[in-house]
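Chemist: coords please:
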Amino acid sequence: MAHSIALAGKRRSIRALAPLNLFLADVRDGVGPYLAIYLLSVRHWQPGSIGLAMSLPGLVAVLLQTPAGSLVDTSTHKRRLLVLASVVVAASCVAAVTFVSPPVIYATQMLTGAATTIYAPVVAAITLGLVGHRRFAQQTGHNEAWNHGGNVLAAVLAGLIGYYWRYEGIFYLVALMCALGSWSALRINPKDIDNDLARGKGADNPQTDEIETAKDASAAKESAAAKPATETEDSAGAKAASGTDPAATEKGVEQTAGFRQVLGNPRILRFAIAVVLFHFANAAMLPLVGQKLALSNQKASALFMSACIIVAQLVMIPVAAWVSRRAPDAGRKPVFLLAFAVLPVRGVLYTLSNNAYFLVGVQVLDGLAGGIFGVISVIMIADLTRGTGRFNFVQGAIATALGIGASLSTVGAGYLVQHFGYRVGFLALAAVAAVALAFFWFFVEESNPAKNEAIKGELQAA
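Modeler: I've put the predicted structure just below:
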């Protein structure tokens, strides 16, 4: 009876991930572009001051993302980290519309940048700690689907509030989302989170498998029957990533890998280079599309820009759900290759027309690539760090690299557009995307232990 009650409680904790991702979707980026509009139209700031305010969260995030990941690895109070970050973001939003002093705005932006570094690693850590490695791909897809749904909901509500009421209401909307996200986090029982699993250390515990539905359990049995009796996906991943024996892990002798050990891992380095190239090619595309829309129809540019975001997010919802089902069977790499292949095509398509409806339509490809990237990138990091105890640290390090790549992308693309036009800018980004595709294809290995023959060979040699 007590065992059944414990399993029921864990299921409730897992179900709480849905509203958590829904409500925190828009909180992860703070107020975002709405702050720029507010400062320009309501506070009458100069563009230079607005640019400084908008750049501060990104700069702070680049500095703190890696330490934030390490903090999540070591902390056993992950729910409290989420709540604390949400309180900081909510207070910053309220302060931004309460005080008119530029130093206050700058300070709140820096606090927001620091707080938002917590969200991605801590949600991934809680998910891994709740469901284990074997169900992580499926649950991450569910998380991303709810996250994209939350982005759509927030975009619609923000648009309605800004149009029918006033822009200040958008800031209070984000504060409300922070409160609801905190409530969702507190619905998760901390005892249900395996803190070793949450940092990528050790194999799944037996109770994790017992929370599956009958359908999942049946599929798992068929999959297990097809594998050698001496090897499971969990043991393969743990040994491949850290060089330790899962049997030793169960005895508590597995050691946490050093920072240099994981950052010097060739598989992790090659994966990091590939995703940074992807993000370098991707980050500047949407801002450039927004500029093209403004040039063709300035009055309706904000409406079309919102449409670009909503179209992409709507596509990401089913894509994320599909990826979570497909990745375990097809492997991670074939699915991720689709996202890499779509990006250069998208860059070229943007050069073919200035028609606003065409440009919005191309955003379907952004939704396809973004939906895949959001799920598979986290799953592959979990694969590559399994057994090391540095899952969230590596997440943070790669996020830092992505942030730097995104900044260089927007600066470089802006320079090219200024001197050579939008066509050259988009084609340059498409060329970088093609390089990213080639690099990923030839140099990044399949990370699913059940699909990687090289990992199996290492296991046999060990």
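
Chemist: Only C-alpha atoms from now on, for both contacts and neighbour counts.
Modeler: OK.

Chemist: Name the helix or strand for Glu254, please.
Modeler: Under the assignment given by DSSP states H and E, Glu254 is not contained in any helix or strand.

Chemist: Is it in contact with Ala248, as I believe?
Modeler: Yes: the pair formed by Glu254 and Ala248 meets the contact definition of CA atoms under 8 Å, at 6.3 Å.

Chemist: Settle it for me: which of these two has more neighbours?
Modeler: Looking at Glu254 and Ala248 with other CA atoms under 10 Å, you find the greater number of neighbours at Glu254, namely 21 against 12.

Chemist: Contact partners for the residue positioned nearest the centre of the chain?
Modeler: Most central residue of the chain, judged by C-alpha distance to the mean C-alpha position with CA atoms, centre = their mean, is Gly374 at 4.9 Å. Applying CA atoms under 8 Å, 6 or more residues apart in numbering, we find Gly374 in contact with 144, 320.

Chemist: where's it relative to Leu180, distance?
Modeler: 23 Å (CA to CA, to the nearest Å).

Chemist: For the residue nearest to the centre of the chain, which three-state class applies?
Modeler: With DSSP: H, G, I helix; E, B strand; the rest coil as the basis, Gly374 sits in helix.

Chemist: Look up how far Ala95 lies from it.
Modeler: Distance, Gly374 to Ala95, by CA to CA: 31 Å.

Chemist: now swap in Ala179 and tell me
Modeler: 16 Å.

Chemist: ok, now Arg80?
Modeler: Using CA to CA, one obtains 22 Å as the distance from Arg80 to Ala95.

Chemist: ok, now how distant is Pro287 from Ser306?
Modeler: Applying CA to CA, the value for Pro287 to Ser306 is 12 Å.

Chemist: what's the neighbour count on Phe442?
Modeler: 8.

Chemist: And this one, please, so the two structures can be compared:
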Amino acid sequence: MTCNSRKVSGGSLVALASLNFFLADARDGLGPFLDGFLATHGWSPMSLGIVATLGGLLGLVATPLFGALVDGSPHKRLLVAVPVVLITAAALWTLASPGNAAVFGGQSMTAIVGAVIGPALMGLTLGLVGEQAFPNQVSRNEFWNHTGNVFSLACIYIATIFFGLTGVIAMMILTAAATLFAVVAIDPRQIDDKVARGLKPDDGVPGPSGIAAITRSPGLILLAMTLLIFHFGNAPMSRLIAQNFSIQLGTPFRTTAIVTGVSQLSMIGVALAAPFLINRWGLASAFVIALCALPIRGAIAGAFPSFTSIYPVQFLDGVGAGLIGIATPIAAERILSGTGRFNAGLAVVMTIQGIGASLSNVVAGWLTSLGGYGLAYWVHGGVAVLALLLFLPMRHLIAPHRT
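Modeler: Reported below is the predicted structural model:
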């Protein structure tokens, strides 16, 4: 298949970079701070696991529906903007009243509306730059996303020192507003809706239905199963570390800012290195490195319970999750190229990996209650070995070369 690229104005590309920078904070609401905040308000690891699982399950239901919506909608900017407003409102509700109604209600809304942002952002990116430039643009998106996360974490760390919870609220409102300005700054005339769904510019109609395109793509199914296993192992690790040290140190926002900031700094380096890695050694190499990072991460976290262990542990989180985050949409785009079902297919992959992430939260809570945080680290870190064993013999289907 002949690859295509598109000429895009510098203004739209700057706006896309700004969108990823500010969206890093605005798309998740309280995000990594939720567990530390609630843990210091009396919520147990099991209760927090149930909250995360409920949100994950609701997101699972919504994601494939939203993926199909993104494929068919010419309003991809709106599909980013509306969730940001609702997610910010839900986070402010939780901060104001961290009881059952706000936590379960707010996180449920965040999970449902947040499910559209991932497919919408990938579709918007593909529609702007085209297939040929898509892998490098995904890496640039991730670079700005993680840079935005580090900036946000630093601002929240400082804001809590000087202004407490009021500083956190102000940061959330400012980043949500900046995200909306960035969305508006992208020129909608430069988004090719056919290219955005995985069609060539001259193709008139999509290929098979979303379900048919997915079921006829063994590579996509194998990709989804690999990610299900990986995210079952990886998803609760940072949450557990944030809970553990937030309780020990009594500073949930600052502790979580450090824990998350280390992994985000690592992800910035990964985003810069990923294009070279993929172009030089192939897409499969990114998956192999990511899948190897998680067992090592779990072993270090389980063997060394001191706070200083978070630096190598979270560095490896940046390597594993960072590479997976870049490689996944690239793999899905290559597998589904020409079908016109890219966003629907990517949404299905995200749904299946979300099953692993959601189920892992309750398991992690149970393991922590059974044998402490160390047991949970060992078990969830070791799970990634199974993902590596699945990926290696099937890597030519999961991570194909560009044709």
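
Chemist: quick one: contacts for Trp144 of the second structure?
Modeler: Listed by CA under 8 Å, 6+ apart, the contact partners of Trp144 of the second structure are 17-18, 20-21, 268.

Chemist: Quick one: map it onto the first structure.
Modeler: Alignment of Trp144 of the second structure against the first structure is given by TM-score structural alignment, with Trp146 as its counterpart.

Chemist: Could you do Trp281 of the second structure as well?
Modeler: Correspondence of Trp281 of the second structure to the first structure, assessed by TM-score structural alignment: Ala330.

Chemist: The one helix or strand Phe22 of the second structure maps to against the first structure, how far on average?
Modeler: Secondary structure assigned from DSSP H and E places Phe22 of the second structure in helix 10-26. In the superposition against the first structure, helix 10-26 of the second structure averages 1.1 Å from its aligned positions (mean CA distance after the TM-score superposition for the first structure).

Chemist: how about that helix: buried residues?
Modeler: 12-13, 15-26 (16 or more other CA atoms under 10 Å).

Chemist: Now do it: which elements does it pack against?
Modeler: For helix 10-26 of the second structure, the packing partners by 3 or more CA pairs under 8 Å, 6 or more residues apart in numbering; DSSP states H and E come out as helix 76-96, helix 134-163, helix 165-185.

Chemist: Just the residues contacting it, thanks.
Modeler: Surrounding helix 10-26 of the second structure, the residues in contact under the criterion CA under 8 Å, 6+ apart are 31, 84, 87-88, 125, 140-142, 144-149, 152, 172, 175-176, 178-179, 182-183, 185-187.

Chemist: same deal with stretch 249-262 of the first structure?
Modeler: Contacting residues not belonging to stretch 249-262 of the first structure are listed as 201-203, 242, 244, 248, 268, 385, 387-390, 394 [CA under 8 Å, 6+ apart].

Chemist: can you check stretch 66-73 of the second structure too?
Modeler: Residues from elsewhere that reach stretch 66-73 of the second structure, judged by CA under 8 Å, 6+ apart: 76, 79, 115-116, 119-120, 123, 193, 196-197, 210, 340-348.

Chemist: try stretch 28-39 of the first structure
Modeler: With CA under 8 Å, 6+ apart as the criterion, stretch 28-39 of the first structure contacts 45, 50-51, 54, 89, 93, 112-113, 116, 119-120, 167-168, 170-171, 174.

Chemist: returning to that earlier point: of the contacts of stretch 249-262 of the first structure, which is the most crowded?
Modeler: Note: the member of those with the most neighbours is Gly387, at 34 neighbours, neighbours being other CA under 10 Å.

Chemist: which parts of stretch 68-76 of the second structure are buried?
Modeler: By neighbour count on 16+ other CA under 10 Å, the buried set for stretch 68-76 of the second structure is 68-72, 74, 76.

Chemist: if we can go back for a sec, next step: the contacts of stretch 66-73 of the second structure restricted to helices.
Modeler: Judged by DSSP state H, these include 76, 79, 119-120, 123, 193, 196, 210, 342-348 as members of helices.

Chemist: how close does Ala196 of the second structure get to Ile186 of the second structure?
Modeler: Counting by CA to CA, the gap between Ala196 of the second structure and Ile186 of the second structure amounts to 15 Å.

Chemist: Which residue of these two possesses the greater neighbour count?
Modeler: Legend: neighbour count by other CA under 10 Å for Ala196 of the second structure and Ile186, higher for Ala196 (31 against 22).

Chemist: what residues are up against that one?
Modeler: Residues near Ala196 of the second structure by CA under 8 Å, 6+ apart: 71, 123-128, 130, 342-343.

Chemist: Adding distance to Ala293 of the second structure, write these out as a markdown table.
Modeler: Shown next, in a markdown table, are the contacts of Ala196 of the second structure (distance: CA to CA, whole Å):
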| residue | distance to Ala293 of the second structure |
| --- | --- |
| Asp71 | 33 |
| Gly123 | 29 |
| Leu124 | 30 |
| Thr125 | 28 |
| Leu126 | 29 |
| Gly127 | 32 |
| Leu128 | 33 |
| Gly130 | 31 |
| Phe342 | 28 |
| Asn343 | 28 |
